[in-house]
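Trainee: sequence and computational prediction follow.
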Amino acid sequence: MRILDGVVRPYAWGSRTAIASIQGRPVPSAHPEAELWFGSHPAGSARCVDPSGPEQDLVEVIDADPVATLGAASAAEFGNRLPFLLKILAAEEALSLQAHPSADQAREGFERENARGLALEARDRNYRDPWHKPELIVATTPFDALAGFRDPHKTVALLRELQVSELDHYLGMLAGQPDSEGLRAVFTTWLTLPEASIRQLVPAVLHGAIEVLSSGSTEFAAELRTVCELGEDYPNDPGVLASLLLNHVHLEPGEGLYLPAGNLHAYLRGTGVEIMANSDNVLRGGLTPKHIDVPELLRVLDFTPVDAAQMAPPVRMIGAERVYLTPAPEFRLSRIELDGTGLHHSSSICFDMPGPQILAVLSGAIEVRPAGGAPLTVKSGQALWITDDDPDVIVRAASARAVFYRALVPVAVSAAEEVSASAPAAVTATE
């Protein structure tokens, strides 16, 4: 096992306080810091920095012996690569509207763009690898997002409440077909409007939203405040209109949001721990100056209406471990809080599951002791890399309170459980 230093990604929408505070650095930071990556992604591999070996990129450590580090089950399923990327994400401004392809769509799109001779770093490239990108975020502060197409009947009620005559045509489209096809028609129309039409429609919508909010009585206050904020930042962007079709999701600390393939979404503000399949495939739909491929986005999007509650992952408590369950085969994420004062039972926890694991500390510090080995102390803002061939570990709080997140590969755990279930029962000798 090795201590990891993550890679800070300085995107413009990031926070100048959140990640620096977690790492114990002075605030504000010199530049916005949007994400702290713990993984082996080629664009930003974490560094192994503890004294037990030379400082190395995690990708180099894995490449040196993929089966020993990842385990046979993970390597067989996902190749000689860590299949997930774990992040701390800190948003002060909205991210772009985006969606991710399914596994089949990613594979086909990657091969298609390769056949066209598009360079991997080309601006108009959609598929930079053949992998899908399901993702899960767990809030560590109050967190807001847009995610999934809202029930069209509720969106019709929202558009009617706005009383914006410029929206009447689109309101009629959706009211006449309040289903996924109606949503597709309205979204497609808005995304392909001439810029001159957008310049007229967005201000009219913002004026209507301000009027409704000023009245002080609406069930759509959060949605309308978001439209006003986005319209101020992106006055000529059809993504402002598209936000009217999506669920506004608010998470309190500890609550999660799972985003499968085809889900149109945008994080608005807040800090959280995010885990995703290790892929770069993003189809953008607005709130960005970056390339938007409308036909490909429409091919990927799932317009099936969904409630916010349906996107919350089921949670299972295993002692001090809060496990967020998703169907993604590449990752499983859990939150663990330990008490170092000795007043409670949850002062330590033992991990004996196979496959690669990363423990990222968000608060306090932990002491990790492998069976028969010396302990390592991992501080807030650092992470620990545990390989498949590492021994079992005991994790204790090294501060009054320690909070960390654990990422692992569920296929490795499933394979080990199958082997254990098929093995003959052990016989214990007694005197």
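Mentor: Received the coordinates, thanks.
Trainee: please count neighbours and contacts with C-alpha atoms only from this point.
Mentor: Noted.
Trainee: longest strand in this protein, by residue count?
Mentor: As assigned by DSSP state E, the longest strand anywhere in the chain is strand 265-277.
Trainee: next, count neighbours for Leu338.
Mentor: Using other Cα atoms under 10 Å, Leu338 is surrounded by 27 other residues.
Trainee: next: Arg116.
Mentor: For Arg116, using other Cα under 10 Å, the count is 8.
Trainee: hmm, Leu408 and Pro329 touching each other?
Mentor: No. Counting by Cα atoms under 8 Å, Leu408 is not a contact partner of Pro329; they are 10.1 Å apart.
Trainee: use this one as the comparison:
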Amino acid sequence: MDRLSNTVRPYAWGSTTLIPELLGTAPTGEPQAEMWMGAHPGAPSGTDRGALHHLIAADPVRELGADSAGKFGPRLPFLLKLLAAGAPLSLQVHPDLAQAKEGYAAEERAGIPIDAPHRNYKDDNHKPELVCALTPFDGLCGFRPPVEAADFLDGLGIDSLKPYGDLLHAHPEEAALREVLTAVLSADREEMAHTVTEAAAAAEHLGGAYAPYAVIAHHFPGDPGVIAAMLLNHVRLQPGEALFLGAGVPHAYLGGLGVEIMANSDNVLRCGLTPKHVDVPELLRIVRFEASDPGVLRPEASPSGEEVYETPVDEFRLSRYVRAEGADPTDVTAPTPQILLATAGRPKASGPTGEFTLAPGESVFVPAGETAELSGTGTVFRATVVA
């Protein structure tokens, strides 16, 4: 068992206070967006034995277990994060595994540098993800039904939005959503900027369900992604609730602190709310044009006290233990690699190499098969894989 030292990424959308408040440290005044825990080469966690990605590369079977290494290869298949959004993230989708492999291979053949700003595929993996709220957490997830989206747009009373409402009423679901998103993202930028300005003013005046979109427009004035965002479901998670985001589902996080886990990938196709590259044709190839309920997840409790967030993927499995004072120790030994992250209290994680008291935001890596036990009081998130 190794205590992890983790990197905080200072992305511009990050909150200046949420991660410091969890860690009990003074804010620096700079955004602190994501704390990464894992072996992603972009910001690998450190241990007393060395960087985690180097330890895994040197002996993947010992660190990951034979089953995980055989199924996913010699790399930790998930990345765990604390995510603190102080402003909206980009509106985006992720490819499925076949699309990622195809897109990555095509860009490699084309000789596009991996760090080129117009590159879409940084690796050949998919990126399903799950976010669990630690504070009230706002996001957008999945398309509204077309008629509902049309009514929402019509409710703003903006003449230039009426054609989109008409399209949403006139066609079957997939065609309606595809045509409107295509029209929004392909519209004349100057005309669309004017429409966004009008829509933002109307949303601010109306408030209620429109209020989140006025906030988005404040951060991204004139961005077509503001109108695209209005096609999506708004959801507010309460602490302990989660969202699973599969391939092709458009989404954006708007604000709050959460624990996020994802397959170990960096593949993102952006729809808007960003100064970064938006590849409209490729995006339209990846998006799944179907209405969907956001599907708020609540954990399923087991007799051992483990509360599991069920998802349809094998690259990660997220659960939590909410340990009361005086509770018996819990054996969390597993044949797969694990990261244990404390988010409240001062629980203890122990194994053959010693006992670690974990303050909020602190974490340990447990190699596959190594004896591990939780004790003390507090909340611990457990990240592992299904092998």
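Mentor: Happy to help now that I have it. The model shown is predicted, which means the values in this text are computed figures rather than measured ones.
Trainee: care to give me the TM-score?
Mentor: The TM-score (TM-score structural alignment, normalised by the length of the second structure) is 0.96; 386 aligned residues with a Cα RMSD of 1.4 Å.
Trainee: rewinding a little: residues in the second structure aligned with the longest strand of the first structure?
Mentor: Per the alignment by TM-score structural alignment, strand 265-277 of the first structure matches residues 251-263 in the second structure.
Trainee: what does stretch 90-107 of the first structure give?
Mentor: Per the alignment by TM-score structural alignment, stretch 90-107 of the first structure matches residues 84-101 in the second structure.
Trainee: gap between the two ends of that stretch?
Mentor: End-to-end distance for stretch 84-101 of the second structure: 30 Å, by Cα to Cα, to the nearest Å.
Trainee: buried stuff in that stretch?
Mentor: For stretch 84-101 of the second structure, the neighbour count (16 or more other Cα atoms under 10 Å) marks 84-96, 99-101 as buried.
Trainee: strands - which of those land there?
Mentor: Using DSSP E, those in strands are Ala84, Ala85, Leu91, Gln92, Val93.
Trainee: the second one and Gly258 of the second structure, how far apart?
Mentor: Read it as Ala85 of the second structure. 9 Å.
Trainee: aligned to Phe351 of the first structure, what sits in the second structure?
Mentor: Per TM-score structural alignment, Phe351 of the first structure is aligned with Val332.
Trainee: its match is in contact with Glu370, isn't it?
Mentor: No. The pair Val332 of the second structure / Glu370 is not scored as a contact, 9.5 Å apart, by Cα under 8 Å.
Trainee: now the helix or strand hosting Val61 of the second structure on the first structure. Mean distance?
Mentor: Applying DSSP states H and E as the criterion places Val61 of the second structure in helix 60-64. Superposing on the first structure and averaging over aligned pairs (mean Cα distance after the TM-score superposition for the first structure), helix 60-64 of the second structure comes out at 0.5 Å.
Trainee: C-terminal to that helix, what's the next element?
Mentor: Next along the chain after helix 60-64 of the second structure, taking DSSP H and E as the criterion, comes helix 66-72.
Trainee: could you tell me where that following helix falls in the first structure?
Mentor: Against the first structure, helix 66-72 of the second structure falls on residues 72-78 (TM-score structural alignment).
Trainee: got it, and stretch 276-287 of the second structure?
Mentor: So stretch 276-287 of the second structure sits over residues 290-301 in the first structure, by TM-score structural alignment.
Trainee: mind listing residues that contact that stretch?
Mentor: 99-102, 105, 123-124, 126, 188, 191, 261-264, 283-286 (Cα atoms under 8 Å, 6 or more residues apart in numbering).
Trainee: do that again at 10 Å, thanks
Mentor: Residues outside stretch 290-301 of the first structure that contact it (Cα atoms under 10 Å, 6 or more residues apart in numbering): 96, 98-102, 105-106, 109, 123-126, 148, 184, 187-188, 191-192, 261-264, 282-286.
Trainee: so which of those belong to helices?
Mentor: Among these, the ones falling in helices (DSSP state H) are Gln105, Ala106, Gly109, Arg184, Phe187, Thr188, Leu191.
Trainee: and those, which is closest to Ile366 of the first structure?
Mentor: Ala106 (38.6 Å; Cα to Cα).
Trainee: which parts of the first structure are helices?
Mentor: Here the first structure has its helices, by DSSP H, at 18-22, 58-64, 66-70, 72-78, 103-115, 152-162, 168-176, 180-191, 195-215, 221-233, 239-242, 294-300, 410-422.
Trainee: wait, which of those is closest to Gly372 of the first structure?
Mentor: Using Cα to Cα, those put helix 66-70 closest to Gly372 of the first structure, at 19.1 Å.
Trainee: which helices and strands does that closest one pack with?
Mentor: helix 58-64, helix 72-78, strand 383-386 (3 or more Cα pairs under 10 Å, 6 or more residues apart in numbering; DSSP states H and E).
Trainee: format those as JSON lines; extra columns: mean neighbour count.
Mentor: What follows is those, written out as JSON lines (neighbours: other Cα atoms under 10 Å):
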{"stretch": "helix 58-64", "mean neighbour count": "17"}
{"stretch": "helix 72-78", "mean neighbour count": "18"}
{"stretch": "strand 383-386", "mean neighbour count": "24"}
